[in-house]
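Asks: model the following, please.
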Amino acid sequence: MPPDAPFDVELLIEARWVLPMSEDLPTLADHAVAIRAGRLLGPWPIAIARQRVNAQRVLRLDHHALLPGLVNAHNHAGMSLMRGFADDLPLMTWLNEHIWPAEAAHINPGFVADGTRLAIAEMLRSGTTTFADMYLAPEAAADVIGETGIRSQLCTPLIDFPTPWAEDFGTGLARTEALVARCQDHPLIGLAFGPHAPYTVGDDSLKRLREARERLDLPIQMHVHETADEVEQSLREHGKRPLRRLFEAGLLDARFQAVHMTQIDDEDLAIIAETGIQLVHCPQSNLKLASGFCPVERLRAMGVNIALGTDGAASNNDLDMFDEMRCAALLAKGVSGDAAALPAMATLAMATRDGAHALGLGKRVGQLREGYEADLIAVDLDELNTQPVHHPASAIVYAMNSRQVSHVWVAGRPKLVEGELCDIDVQELKRMAAARQRAMSHTRQQGEAQ
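Replies: The predicted model follows:
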């Protein structure tokens, strides 16, 4: 083929704006990207794109912004069936008296599969193309991920006491190893260890976790410093803060994903700087459970990479990353006392490029760059609430709602077209959710009657 001859692509997408989310590229007006064999080409100015490619199909989006698919860096997808089950309670009351008893009564692979399917539909509808999941029965979640075609990091649930998934921590490690063997060649699924929290994992288990990590070479995602009570309990029992325990256990490095981190002092900051751990910020869940505030702007000033997550629908109560972005941006300003804190483009980076980096996917997704996997979304900014559009990033973070997501692609495959989910039966999902709600309500009523 002559050097200047156009090349064949499956799809050319021409948009009013393209937000590549690459540090070297600003927002681009009237640009296009192409999809070929599940990967991205471009971006180019539209006139140049038309010369560069022969497209089987051209999608013209005159009022839209194209951006990378959103990365929800922390979720408990199977818990979507517990949305609204136990609201307006502090974390430990919520866990000990409501969530863990409900899990003991209801959790099985079928429940987790149904909850995960509901969660994935919600996430795809609202522009999320990658999510990190930490929940029971990850084998069932893996099956649903394979069916729906979303990208995921599955964090296997590791905890010292018995759960519906594993009898103890050691059993959980063995099941993790089996799941790694099963999913190692899956193009959309990565695995991580998911130890619940320092207060549910003892020192012996932390040692076993370090040994397993060295053997399996997996990242670790863990709830850390979620509440002040957690830190105080650790000081009483161990004489040190939880992050210090994890540091001394040899677990903290650039592949450790610390979720929440609402309680941070100078000692913690020094450990974070030394180890280069990833932080996952879940502002709405933290606010709803009154857990505290992650000092995002102070951490950003140190160069710490911070991703964004929704947490589960049982404590949020939605999986809408656009909602999460707005909350994160506003909260950062309020906590820091600086209206310039966490500007719109930095907030978008947390939900795309920085989230991908935190999950170890930064060279594959999270940016619209040539050769990256074609995980991208289009958002329609031609709505009253986003008019006029002076700055697309500002409109997306501060004014847009997720119903304006019009198109979603994962690995080049369409998952949402003109606002309608592909290959997902929404009405069947609603019927399933209603049936699960009735069953949980019946069990609760029986318990209250005894």
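
Asks: from here on, contacts and neighbour counts on C-alpha atoms
Replies: Noted.

Asks: mind jotting down where the helices sit in the stretch 151-300 of the chain?
Replies: All helices of the stretch 151-300 of the chain, identified by DSSP state H, counting those that start in this stretch, fall at 169-183, 203-216, 228-238, 242-248, 266-275, 283-288, 296-301.

Asks: and these as JSON lines, adding distance to residue 11 and mean neighbour count?
Replies: Converted to JSON lines, those look like this (distance: least, Cα to Cα, whole Å; neighbours: other Cα atoms under 10 Å):
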{"stretch": "helix 169-183", "distance to residue 11": "30", "mean neighbour count": "18"}
{"stretch": "helix 203-216", "distance to residue 11": "38", "mean neighbour count": "15"}
{"stretch": "helix 228-238", "distance to residue 11": "50", "mean neighbour count": "14"}
{"stretch": "helix 242-248", "distance to residue 11": "47", "mean neighbour count": "17"}
{"stretch": "helix 266-275", "distance to residue 11": "42", "mean neighbour count": "14"}
{"stretch": "helix 283-288", "distance to residue 11": "37", "mean neighbour count": "22"}
{"stretch": "helix 296-301", "distance to residue 11": "37", "mean neighbour count": "16"}
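
Asks: JSON lines please, covering those and showing distance to residue 129.
Replies: Formatted as JSON lines, these follow (distance: least, Cα to Cα, whole Å):
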{"stretch": "helix 169-183", "distance to residue 129": "19"}
{"stretch": "helix 203-216", "distance to residue 129": "26"}
{"stretch": "helix 228-238", "distance to residue 129": "32"}
{"stretch": "helix 242-248", "distance to residue 129": "30"}
{"stretch": "helix 266-275", "distance to residue 129": "28"}
{"stretch": "helix 283-288", "distance to residue 129": "20"}
{"stretch": "helix 296-301", "distance to residue 129": "24"}
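
Asks: mind checking which of those helices is nearest residue 19?
Replies: Among those, the nearest to residue 19 by Cα to Cα is helix 296-301 (21.2 Å).

Asks: now do the closest one: everything it contacts.
Replies: Residues external to helix 296-301 that are found in contact with it (Cα atoms under 8 Å, 6 or more residues apart in numbering): 306, 332, 336, 341-342.

Asks: and this one, so I can compare the two:
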Amino acid sequence: MSQKTEIDLIVSASWVIPVVPRNCVLENYSVAIDQERIVAIEPSGELHKSYQPKQHLNLEGHAIIPGLINAHGHAAMSLMRGYADDKPLMEWLEQHIWPAEQKWVSEQFIIDGVQLAMAEMIATGTTCFSDMYFYPEHTAAEANKAGMRAQVNFPVLDFPTMWASGPDEYISKGLQLAEDYACEPRINIGFGPHAPYTVADEPLQKIAEFAKAKQAPVQIHLHETAYEVSAAIESTGRRPSQRLHDLGVLSERTQCVHMTQVDDEDIVLLQQSGAHVVHCPESNLKLASGLCPTEKLIQAGINVCLGTDGAASNNDLDLFAEMRSAALIGKITANDAAAIDAMTALEMATINGAKAMAIDTLVGSIEVNKQADLVAIDLSGIEHQPMYAPISQLVYTQVGHKVSHVWVNGELLFKNGQHQTLDIESLRIKAIEWQQKLKAR
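Replies: Below you'll find the model as predicted:
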């Protein structure tokens, strides 16, 4: 009898949904994990013949999926959840959000807000998030401390803010941050030019050059509203996407957020450049920004992933909810009930996000040798019966609150509904304190 290999953990579940290959549902399977990586995926009765785990977790009635990837947000804005609801975009920004940020955003605001956001994201199955906000050094530090995976995009704008005086300082501080985290495998630093209408040609060209040299991601709000596009055409004679293309900003490293206003010329530019689209369905709905034509983009071979945007315009960070909204909106915009099916929506929240961030060799699916970023969802409740199609249940029913376990790099961040790396009671107190400050205005 051959000797068994000692490993850290075996997780057994009623269903393992690896995402790659697509539409695959493995019934009564187990995932073996050792030293942060997935080492085997086999029927539950088979793994114990080859492996001796230090721990075996049997999650009957659960589904195991890859960790969800929130490809766009402003984590610290969780402290502004519900602060200024039901306002048009520019009124919301100019009269409410920007004045509040000017008054209240500080290093401590970022620390507390990011922790609050991570608590919500972890509890609803997100293991990796992309962020674009002020004091990115604190976002990176808090994500690293909590054990999450993150792409932290440092902001770049033409005008001064509490973090920097102008484009040169934004970029200089951001490049230093990238150096500081060069050896942290879970944290990647990217460029975050806010939008074409807030960043001039010269800094955008610099960003394009630096990003190419350093193979760094670039994330930018793009074609968020019809007004943005029409105003750009009036002032420059070009659609914003064409301007970015001409400046060299669009590439396979570029993540275009929102893209609710898309024509055939935009699609050609996205195809040629290899740029990705980050769809934020619920934020776009709430701010009446428009509807991203996701089915048309996907049929054109463009990678589309999902983001929540910030909690100030959503108001939650639950990617399961975004999956459902993305699927339903995708059908109505395509006028086709078969468009953006459940599997496609799940891909948008997992492997497609990993592709956009260029980490798909590490995460985004459950495959041998990939990092063990996993989520367990309890589907044993009566509201999930009968179980014809687990993937459909994950997308079309409300399951974010059913997450029971979350692992990143094989480290358990959420166990039986309890956080393992965040102090929730302390966060609750801090959130109330910030509410009282902002409410007083």
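
Asks: got a TM-score for the pair?
Replies: Once the chains are overlaid, their TM-score stands at 0.98 when taken by TM-score structural alignment, normalised by the length of structure 2; 441 aligned residues with a Cα RMSD of 1.1 Å.

Asks: about what we covered before: right, so of the helices of the stretch 151-300 of structure 1, which gets closest to residue 153 of structure 1?
Replies: In terms of Cα to Cα, the element of these nearest to residue 153 of structure 1 is helix 169-183, at 10.9 Å.

Asks: mind reading off the mean deviation between that closest one and structure 2?
Replies: Compared with structure 2 after the fit, helix 169-183 of structure 1 shows a mean deviation of 0.7 Å (mean Cα distance after the TM-score superposition for structure 1).

Asks: state which helix of structure 1 is the longest.
Replies: For structure 1, the helix that runs over the most residues, judged by DSSP state H, is helix 426-449.

Asks: farthest-separated two in the contacts of helix 296-301 of structure 1?
Replies: The most widely separated members of those are 306 and 336, with 16.0 Å between them, by Cα to Cα.

Asks: tell me, what residue is most central in structure 1?
Replies: residue 72 (1.6 Å; Cα atoms, centre = their mean).

Asks: how near is that one to residue 258 of structure 1?
Replies: According to Cα to Cα, to the nearest Å, residue 72 of structure 1 stands 14 Å off from residue 258 of structure 1.

Asks: circling back to that earlier point, please say which of residue 306 and residue 336 of structure 1 ends up with more neighbours.
Replies: residue 306 (26 against 15; other Cα atoms under 10 Å).

Asks: tell me the spacing between that one and residue 299 of structure 1.
Replies: Going from residue 306 of structure 1 to residue 299 of structure 1 by Cα to Cα gives 8 Å.

Asks: residue 22 of structure 1 maps to what in structure 2?
Replies: Using TM-score structural alignment, the equivalent of residue 22 of structure 1 in structure 2 is residue 20.

Asks: trace residue 218 of structure 2 over to structure 1, please.
Replies: In structure 1, residue 218 of structure 2 lands on residue 220 (TM-score structural alignment).

Asks: quick check: its match touching residue 253?
Replies: No. Using Cα atoms under 8 Å, residue 220 of structure 1 makes no contact with residue 253, being 9.6 Å away.

Asks: quick one, which of those two is more surrounded?
Replies: More crowded of residue 220 of structure 1 and residue 253, by other Cα under 10 Å: residue 220, with 24 against 17.

Asks: now for that one: which residues touch it?
Replies: By Cα under 8 Å, 6+ apart, the contact list for residue 220 of structure 1 reads 155, 192-195, 255-257.

Asks: any chance of a markdown table for the contacts of helix 296-301 of structure 1, columns distance to residue 243 of structure 1 and secondary structure?
Replies: As requested, the contacts of helix 296-301 of structure 1 are exported to a markdown table (distance: Cα to Cα, whole Å; DSSP: H, G, I helix; E, B strand; the rest coil):
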| residue | distance to residue 243 of structure 1 | secondary structure |
| --- | --- | --- |
| 306 | 17 | strand |
| 332 | 23 | helix |
| 336 | 23 | helix |
| 341 | 26 | coil |
| 342 | 25 | coil |
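
Asks: would you turn these into JSON lines with distance to residue 424 of structure 1?
Replies: As requested, those are arranged in JSON lines below (distance: Cα to Cα, whole Å):
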{"residue": "306", "distance to residue 424 of structure 1": "32"}
{"residue": "332", "distance to residue 424 of structure 1": "36"}
{"residue": "336", "distance to residue 424 of structure 1": "42"}
{"residue": "341", "distance to residue 424 of structure 1": "39"}
{"residue": "342", "distance to residue 424 of structure 1": "36"}
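
Asks: where do the helices sit along the stretch 1-150 of structure 1?
Replies: Taking DSSP H, counting those that start in this stretch to define them, one finds helices in the stretch 1-150 of structure 1 at 46-52, 91-94, 100-106, 109-125, 138-148.

Asks: secondary structure element for the spatially closest residue to residue 20 of structure 1 that is not a sequence neighbour?
Replies: Using Cα to Cα, 6 or more residues apart in numbering and skipping residues adjacent in sequence, the residue nearest residue 20 of structure 1 is residue 368, 4.5 Å away. Using DSSP states H and E, residue 368 of structure 1 sits within no helix or strand.

Asks: structure 2: which residue goes with residue 368 of structure 1?
Replies: Using TM-score structural alignment, the equivalent of residue 368 of structure 1 in structure 2 is residue 366.

Asks: correct me, but its match touches residue 67?
Replies: No. Using Cα under 8 Å as the test, residue 366 of structure 2 is too far from residue 67 to be in contact (9.0 Å).
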